[in-house]
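> Below is the sequence, then the predicted model.
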Amino acid sequence: MNIVVLIKQVPDMDKVKFDSEKGTIDRKSAGTEINPFDLNALETAIQIKEKTDGKVTVLSMGPPSAEDALREAIARGADEGFLISDKYFGGADTKATSHTLAAGIKKIGDFHLIIAGEKTVDGDTGQVGAETAGYLNIPHVSYVSRIEEVGLENLQVVSEISSGSYLKEMRLPGLITVTKNINTPRLPAFKRKMMARKAEIKKLTLEDLQEFLSVEEVGLKGSPTWVNKIEIPSVSTREGKIFRDDIMKATDTLVELFKEIKVVEV
């Protein structure tokens, strides 16, 4: 079974800073890592590979530095990596990103299953997986928390939706997005780290994908949505009062407060 895993290099969200004037994330303000949900997607692919004697290809769209994320994915068990990178892809929203990823998958070709994380921590939309499936005209299942059965023609999974758990079967080729509950990602082995350092990361530019999309469909030109403004909420602090001697005053204050917030009725 040939599996494609979509991964994204994201900033460390605990340390990253925001440019509120431009409405963007200052990606240079913090280190980068593989999107945590994508690590679950990668682990899912590797486990299926081990059961089916398959192949795992990781695909990412991003700047040249995203090559580091692809090498880490290879160190964790992937077989090869492709990086979609071109100045024309900058500023893409989820629609343009999905269209570009779908074009990259078409260029790679010969796949049975595509796996993506539920969402990315820097965007939090959860849209790219389903949109990519739409551009590829293949079925998809979101919020997968367990793989039940895997075959070359069908896949049976458990999907966790807010109203409950659903057992779903999907005909392949298809795409799934997985939650963090599906597994615990393995750490890269030292031997594979050494191998990943020498691995060839294949590059795909707009010229390489022109058979499947045009310059008007990628980057800012192909993005119908954009961030107008980012507002960082101020940190709220708790207000407190101390009553040391006047217990009756403290009691009256609490009663009035409870009335105000409707904890008690008058």
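That came through, no problem.
> Could you use CA atoms for every contact and neighbour count after this?
OK.
> Not counting its neighbours along the chain, what's nearest Val141?
Spatially, and ignoring its direct neighbours in sequence, Val141 is nearest to Ile176 (4.8 Å; Cα to Cα, 6 or more residues apart in numbering).
> Tell me how far the one helix or strand that neighbour maps to lies from the chain's centre.
Using DSSP states H and E, Ile176 maps to strand 174-178. Averaging C-alpha positions (Cα atoms, centre = their mean, to the nearest Å) puts strand 174-178 12 Å from its chain's average.
> How about stretch 60-74?
Relative to the chain's own centre, stretch 60-74 is displaced by 14 Å; criterion: Cα atoms, centre = their mean.
> So which bits of it are buried?
Ser60, Met61, Gly62, Ala66, Glu67, Asp68, Ala69, Leu70, Arg71, Glu72, Ala73, Ile74 (16 or more other Cα atoms under 10 Å).
> gap between stretch 48-59 and the chain center?
For stretch 48-59, the distance to the chain centre is 19 Å (Cα atoms, centre = their mean).
> hang on, Gly134 is in a strand, isn't it?
No. Read with DSSP: H, G, I helix; E, B strand; the rest coil, Gly134 is helix and lies in no strand.
> how close does it sit to Ile176?
Noted for Gly134: a distance of 12 Å to Ile176, by Cα to Cα, to the nearest Å.
> Glu169 too?
Glu169 is 11 Å from Ile176, by Cα to Cα.
> So which of these two has more stuff around it?
With neighbours defined as other Cα atoms under 10 Å, Glu169 and Ile176 compare such that Ile176 has more, 25 against 15.
> any idea how far the more buried one is from Ala133?
9 Å.
> Lys259 now?
Counting by Cα to Cα, the gap from Lys259 to Ala133 is 53 Å.
> hmm, back to that, name the surrounding residues that touch the strand holding Ile176.
Strand 174-178 is contacted by residues 37, 40-41, 112-118, 129-130, 133, 138-145 when judged by Cα atoms under 8 Å, 6 or more residues apart in numbering.
> ok, second structure coming up, stack it against the first:
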Amino acid sequence: MKVLVGVKRVVDYAVKVQVQKGAVNLNNVKMSLNPFCEIAVEEAVRLKEKKAADEVVALSIGPKQCTETLRTALAMGCDRAIHVTTDMRTDYMELQPYAIAKMFQKIVEQENPDLILLGKQGIDSDCGQTGPMLSGFLGVPQVTFASNLEVDGNGITVERETDNGTETIKIPSLPAVITCDLRLNEPRYATLPNIMKAKKKKVDSIKAEDLGVDMTPHNEVVEVFEPPPRKEGVMVGSVDELLDKLRNEAAVIA
């Protein structure tokens, strides 16, 4: 079984972003592998370690710096990588899920993987649309928000998160698209030897324009702004004073 896993380069989750000129400022900002994509990579590598997968291919779309993110995936255990290069912003400002899913479709048609693993969403745009769109374009089954995954004969059984708990879905045959949620696994840290080995693994580069996909945004981002600052707190001298303010000023208790 061949597994194709999506890898997105995003602003590191620990960075406090700044808005400049109607967009998040990406200059000199620490970038990293999207946490949900990291979970997808870990699950793909685990499938290979269980002998359920023969090859794991990482795919990323974005600027030349995405090579660093792909190297992280390779250091975690992916066998090779594909980099679709573009200078367009991938945080929904310019390159949006529809075009990204279309480009993934082109690569899937070239690679013919049995399983496509993606993070459930990117932490920059929080769209969560690429996986479902890709499934629709390919005409294959999908399961979103996967919290457990087991290979079952020629298919896969997936436990997925819902608002009311979890549900188990069986995909009787592959190919299929699965998006990964937080509870699926705990991603490993790449060891120094594997980081060194990753430098020698193959990374194929393809220009986004060569895929023949219309990358024109379908939606326009009208405004981006930082949340308003929180009001300063008030120090109280006693519990009775706190209760009085909660009851009479905030009106949160009776």
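That came through fine. Computed from a prediction, not measured in an experiment: that's the story for all the values here.
> The alignment partner in structure 2 of Ala103 of structure 1: what's it in contact with?
Per TM-score structural alignment, the equivalent position to Ala103 of structure 1 in structure 2 is Lys106. Counting by Cα under 8 Å, 6+ apart, Lys106 of structure 2 touches Leu211.
> quick one: Lys106 of structure 2 from Arg89 of structure 2, how far?
20 Å.
> now Val10 of structure 2
10 Å.
> Compare these two (neighbour count), which wins?
Set Val10 of structure 2 next to Arg89 and count neighbours by other Cα under 10 Å: Val10 wins out with 22 against 14.
> Please report the distance of the equivalent of Ile232 of structure 1 over in structure 2 from Asn25 of structure 2.
Matched across to structure 2, Ile232 of structure 1 falls on Glu226, judged by TM-score structural alignment. For Glu226 of structure 2, the distance to Asn25 of structure 2 (Cα to Cα) stands at 12 Å.
> list residues touching both of those two?
With Cα under 8 Å, 6+ apart as the test, Glu226 of structure 2 and Asn25 both reach Gln18, Val19.
> As a check, name the ranges of all helices in the stretch 151-254 of structure 2.
Assigned by DSSP state H, counting those that start in this stretch, the stretch 151-254 of structure 2 shows helices spanning 192-198, 239-248.
> do the stretch 1-150 of structure 1 as well
Counting by DSSP H, counting those that start in this stretch, the helices of the stretch 1-150 of structure 1 are 36-52, 67-75, 94-108, 128-136.
> Work out which residue lies at the spatial centre of structure 1.
Per Cα atoms, centre = their mean, the C-alpha nearest to the average position across structure 1 is that of Thr120, at 3.0 Å.
> List the contacts of the aligned partner of that residue in structure 2.
Aligned by TM-score structural alignment, Thr120 of structure 1 pairs with Gly122 of structure 2. For Gly122 of structure 2, the contact set (Cα under 8 Å, 6+ apart) comprises Lys8, Val10, Asn34, Phe36, Cys37, Gly128.
> Kindly reformat those as a markdown table containing distance to Lys207 of structure 2.
Listed next are the contacts of Gly122 of structure 2 as a markdown table, based on distance: Cα to Cα, whole Å:
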| residue | distance to Lys207 of structure 2 |
| --- | --- |
| Lys8 | 16 |
| Val10 | 20 |
| Asn34 | 22 |
| Phe36 | 25 |
| Cys37 | 22 |
| Gly128 | 24 |
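> and the two most separated of those residues?
Val10 and Gly128 (14.3 Å; Cα to Cα).
> The residue nearest to Val141 of structure 1 corresponds to which position in structure 2?
In structure 2, Ile176 of structure 1 lands on Ile178 (TM-score structural alignment).
> where's its match relative to Leu70 of structure 2, distance?
Ile178 of structure 2 is 20 Å from Leu70 of structure 2, by Cα to Cα.
> Also Lys245 of structure 2?
53 Å.
> Repeat that for Glu249 of structure 2.
From Glu249 of structure 2 to Leu70 of structure 2 the distance is 53 Å (Cα to Cα).
> got it, and Thr130 of structure 2?
19 Å.
> just Asn164 of structure 2 next, same as before
35 Å.
> before we move on, what about Cys78 of structure 2?
On the measure of Cα to Cα, Cys78 of structure 2 and Leu70 of structure 2 end up 9 Å apart.
> Mutual contacts of those two, please.
Ala58.
> Okay, angle between the top strand by length along structure 1 and strand 174-178 too, please.
The longest strand of structure 1 (DSSP state E) is strand 140-150. Regarding strand 140-150 of structure 1 and strand 174-178, their directions subtend 90 degrees when assessed with axes from the mean of the first three to the mean of the last three Cα atoms, to 10 degrees.
> quick one: strand 140-150 of structure 1 to structure 2 mean distance?
After superposition onto structure 2, strand 140-150 of structure 1 sits on average 1.3 Å from its aligned residues (mean Cα distance after the TM-score superposition for structure 1).
> What count of nearby residues applies to the nearest residue to Met31 of structure 2 once chain neighbours are set aside?
Nearest non-adjacent residue to Met31 of structure 2, counting by Cα to Cα, 6+ apart: Val11, 4.4 Å away. Neighbour count for Val11 of structure 2, taken as other Cα under 10 Å: 22.
> do you know how far Val11 of structure 2 is from Asn25 of structure 2?
Val11 of structure 2 is 10 Å from Asn25 of structure 2, by Cα to Cα.
> so who does Val24 of structure 2 touch?
Here Val24 of structure 2 is in contact with Val17, Gln18, Val224 (Cα under 8 Å, 6+ apart).
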